[in-house]
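S.K.: build me a model from this:
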Amino acid sequence: MPRGSALSQSLIDTAHALADAARAETLAHFRNPGLDAANKAAAGFDPVTEGDRAAEAAMRAILAERRPGDGVFGEEYGITRGSSGLTWVLDPIDGTRGFLSGTPTWGVLIAACEGTRPVYGIIDQPFIGERFEGGLGVARYRGPQGEAPLRSRQGVALKDAILFSTFPEIGTAQEAARFREVSARARLTRFGMDCYAYGLLALGHVDLVIEAGLQRYDIAGPIAVIEAAGGIVTDWQGGPADEGGRILAAGSPELHAEALALLSGTAAEGAA
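M.R.: Below you'll find the model as predicted:
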């Protein structure tokens, strides 16, 4: 798909219209005493609320009007095939557990993808009023304190790095052990921020985000934002992370390589 300036601006304008619509729908339900959640999981707890469904429905309505030829892949309503070669990947509320709990660390994730590859993305936090966007020549933050370019932190070694993950219980027992190897060498490890941690990485406040078990809609938007900010996102073997799975996001290629050696097991093999 050619990406001329007019087409790029059209995609960016559409993405912001989606984010604005999702803001309105999610805030209508956030911290509502009557808010309830259904459980999508056969085992455990994977909540979905009316805020999730309403936000995705609103974004899909805009796409049907503005870009009817594009595909859509959303967490709540699945896949709608398109003919243009472009697919919008939508997570109407990333961090529904936080949303349900009243914490402001959830977000709306939007990505425009060519095939599976994100070319532009938004991480939006409606309650705080923060928006991180990246791709198509843009790397920008907008929030209550104004506007700033996104730039991930460079020149940070693992021993000085700030590491985030959503859950302390990361993946399988083996995956958790690999994560702990990285965490033990990092300066600081924090948990529970969902997609907001990826925004902080792009803004230069966090150095690493490591997770397992992600879906495509969990990571497509953050990939575009972080790469536009100068960071790198792969799976735990250094391959593409476009489809989700085990995710390693780093502010710089050097820090990524240091963490990747531990996650992939090559550091231990080299030392043996």
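S.K.: switch to C-alpha atoms for all contacts and neighbour counts from now on
M.R.: OK.
S.K.: show me which parts of the longest helix belonging to the chain are buried, residue by residue.
M.R.: Counting residues, the longest helix found in the chain (DSSP state H) is helix 5-27. Neighbour counts using 16 or more other C-alpha atoms under 10 Å place 8, 11-12, 14-16, 18-26 of helix 5-27 among the buried residues.
S.K.: what's the answer for stretch 81-93, then?
M.R.: Of the residues in stretch 81-93, those buried (16+ other C-alpha under 10 Å) are 86, 87, 88, 89, 90, 91, 92, 93.
S.K.: any idea which element the fifth one lies in?
M.R.: Element membership of residue 90, judged by DSSP states H and E, is strand 86-94.
S.K.: what does that strand rub up against?
M.R.: Contact with strand 86-94 is made by 1, 22, 26, 51-53, 55-56, 70-76, 99, 106-116, 194-195, 216-218, 220-221, as judged by C-alpha atoms under 8 Å, 6 or more residues apart in numbering.
S.K.: another sequence for comparison is provided below:
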Amino acid sequence: MTEYEEFAVDLAREAARISLPYFRGACETVDKGGAAGFDPVTLADREAEAAIRRLIADRYPAHGVIGEEYGEDRPEVEHVWILDPIDGTRAFIAGLPLWTNLIALRTEGRPIVGVIGQPYLDEIFLGGPSGGRMLKGGGETPLRARACAHLNEALIATTDPDLFTGAELGAWTQVRAAARLARLGCDAYAYAMLAAGRIDLVAESALKVWDWSALVPVVEAAGGEVTNWRGAAPDGGGQVLAVGDARLRDQALVALRRAAL
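M.R.: The predicted model follows:
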């Protein structure tokens, strides 16, 4: 592992140390969505991000940070850590082990190291310059997305179709109709399963930079691709398409481009 990869794993383990004791236990939940609809945040989210930020400040005081809970600190510098302390807070408060700790390092505008951690399952999915691997129980397993040449053979996923707009929902419905099987409700864990060769395609919208940055290096290190719905690099529009086999990208984009931002 590179220095930054090792540090990202250390951050994931710190996030796990803070968040796991709250899972399926007493944990204060606050609705930050207001009129826009229920958007929960927990004490575990806030404490985990605060702990990660302290470690970054101690180790790399010149680096910037962008986090879901505490905002931006020098986002314009060369090296920026991007944090989602608990992605899948709804799963977290429902007692479902599909939430994750997401940590990315962006260098010169591009995510180069990413970690998807699932503490309850003792899994850390790492992607970076040294490749992709899943860390579990002291061992390592290489990550490799599987071959899938045709959408009608694909297992696909999205978190919740209700999150799509009207045009987006129509595009997703067309992709889903063509696919073999669709699974819902996995949040970022779906991208970990894509990198592990279990899922072939994930499509989502309305993602923030902390939702998708960690996913890109993990999926790419496993041989997959992550784009927006126009086929370019993910951006502030929040529409993300991840595929394990590049041959699926253009097939899915036939539908998704019609709703691309």
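S.K.: and the TM-score between them?
M.R.: Scored against TM-score structural alignment, normalised by the length of the second structure, the superposed chains reach a TM-score of 0.95; 258 aligned residues with a C-alpha RMSD of 1.6 Å.
S.K.: can you tell me which of the contacts of strand 86-94 of the first structure are buried?
M.R.: 22, 26, 51-53, 55-56, 70-76, 99, 106-113, 116, 194-195, 216-218, 220-221.
S.K.: which ones among the residues you listed map onto strands?
M.R.: If you go by DSSP state E, those have 71, 72, 73, 74, 107, 108, 109, 110, 111, 112, 113 in strands.
S.K.: distance of the counterpart of the second one in the second structure relative to residue 14 of the second structure?
M.R.: So the one you mean is residue 72 of the first structure. Residue pairing (TM-score structural alignment): residue 72 of the first structure is matched to residue 65 of the second structure. According to C-alpha to C-alpha, to the nearest Å, residue 65 of the second structure stands 16 Å off from residue 14 of the second structure.
S.K.: separation between residue 226 of the first structure and residue 263 of the first structure?
M.R.: 20 Å.
S.K.: okay, those two: which has more neighbours?
M.R.: Under the neighbour definition other C-alpha atoms under 10 Å, residue 226 of the first structure and residue 263 were set side by side, and residue 226 has more, 30 against 27.
S.K.: what does the more buried one align to in the second structure?
M.R.: Under TM-score structural alignment, residue 226 of the first structure pairs with residue 219 in the second structure.
S.K.: how about residue 143 of the first structure?
M.R.: Under TM-score structural alignment, residue 143 of the first structure pairs with residue 136 in the second structure.
S.K.: got it, and residue 167 of the first structure?
M.R.: Correspondence of residue 167 of the first structure to the second structure, assessed by TM-score structural alignment: residue 160.
S.K.: now swap in residue 191 of the first structure and tell me
M.R.: In the second structure, residue 191 of the first structure lands on residue 184 (TM-score structural alignment).
S.K.: quick one, what contacts that match?
M.R.: Taking C-alpha under 8 Å, 6+ apart, we find residue 184 of the second structure in contact with 157, 158, 159, 160.
S.K.: for residue 229 of the second structure, state which of these is nearest.
M.R.: residue 158 (13.9 Å; C-alpha to C-alpha).
S.K.: right, and residue 106 of the second structure touches residue 76 too?
M.R.: No. Applying C-alpha atoms under 8 Å as the test, residue 106 of the second structure and residue 76 come out as separate, 10.5 Å apart.
S.K.: state the distance from the counterpart of residue 81 of the second structure in the first structure to residue 134 of the first structure.
M.R.: For residue 81 of the second structure, the aligned residue in the first structure is residue 88 (criterion: TM-score structural alignment). From residue 88 of the first structure across to residue 134 of the first structure, the span is 15 Å (C-alpha to C-alpha).
S.K.: likewise residue 42 of the first structure?
M.R.: 36 Å.
S.K.: which one's more surrounded, these two?
M.R.: residue 134 (29 against 7).
S.K.: just to revisit the earlier point, list the contacts of the match of residue 143 of the first structure.
M.R.: Counting by C-alpha under 8 Å, 6+ apart, residue 136 of the second structure touches 122, 123, 124.
S.K.: export those to JSON lines and append columns for secondary structure, distance to residue 204 of the second structure and neighbour count.
M.R.: Shown next, in JSON lines, are the contacts of residue 136 of the second structure (DSSP: H, G, I helix; E, B strand; the rest coil; distance: C-alpha to C-alpha, whole Å; neighbours: other C-alpha atoms under 10 Å):
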{"residue": "122", "secondary structure": "coil", "distance to residue 204 of the second structure": "26", "neighbour count": "14"}
{"residue": "123", "secondary structure": "strand", "distance to residue 204 of the second structure": "23", "neighbour count": "17"}
{"residue": "124", "secondary structure": "strand", "distance to residue 204 of the second structure": "22", "neighbour count": "25"}
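S.K.: return the closest of those with respect to residue 238 of the second structure.
M.R.: Among the contacts of residue 136 of the second structure, and counting by C-alpha to C-alpha, the member closest to residue 238 of the second structure is residue 124, at 24.4 Å.
S.K.: quick one: classify residue 211 of the first structure as helix, strand or coil.
M.R.: With DSSP: H, G, I helix; E, B strand; the rest coil as the basis, residue 211 of the first structure sits in strand.
S.K.: that one -> the second structure?
M.R.: So residue 211 of the first structure corresponds to residue 204, using TM-score structural alignment.
S.K.: and what of residue 117 of the first structure?
M.R.: Under the alignment (TM-score structural alignment), residue 117 of the first structure pairs with residue 110 in the second structure.
S.K.: check residue 259 of the first structure too.
M.R.: By TM-score structural alignment, residue 259 of the first structure lines up with residue 252.
S.K.: surely its match meets residue 177?
M.R.: No. If you go by C-alpha under 8 Å, residue 252 of the second structure and residue 177 don't touch, sitting 11.1 Å apart.
S.K.: okay, the two: which has more neighbours?
M.R.: residue 252 (25 against 13).
S.K.: ok, the more buried one - contacts?
M.R.: 151, 175.
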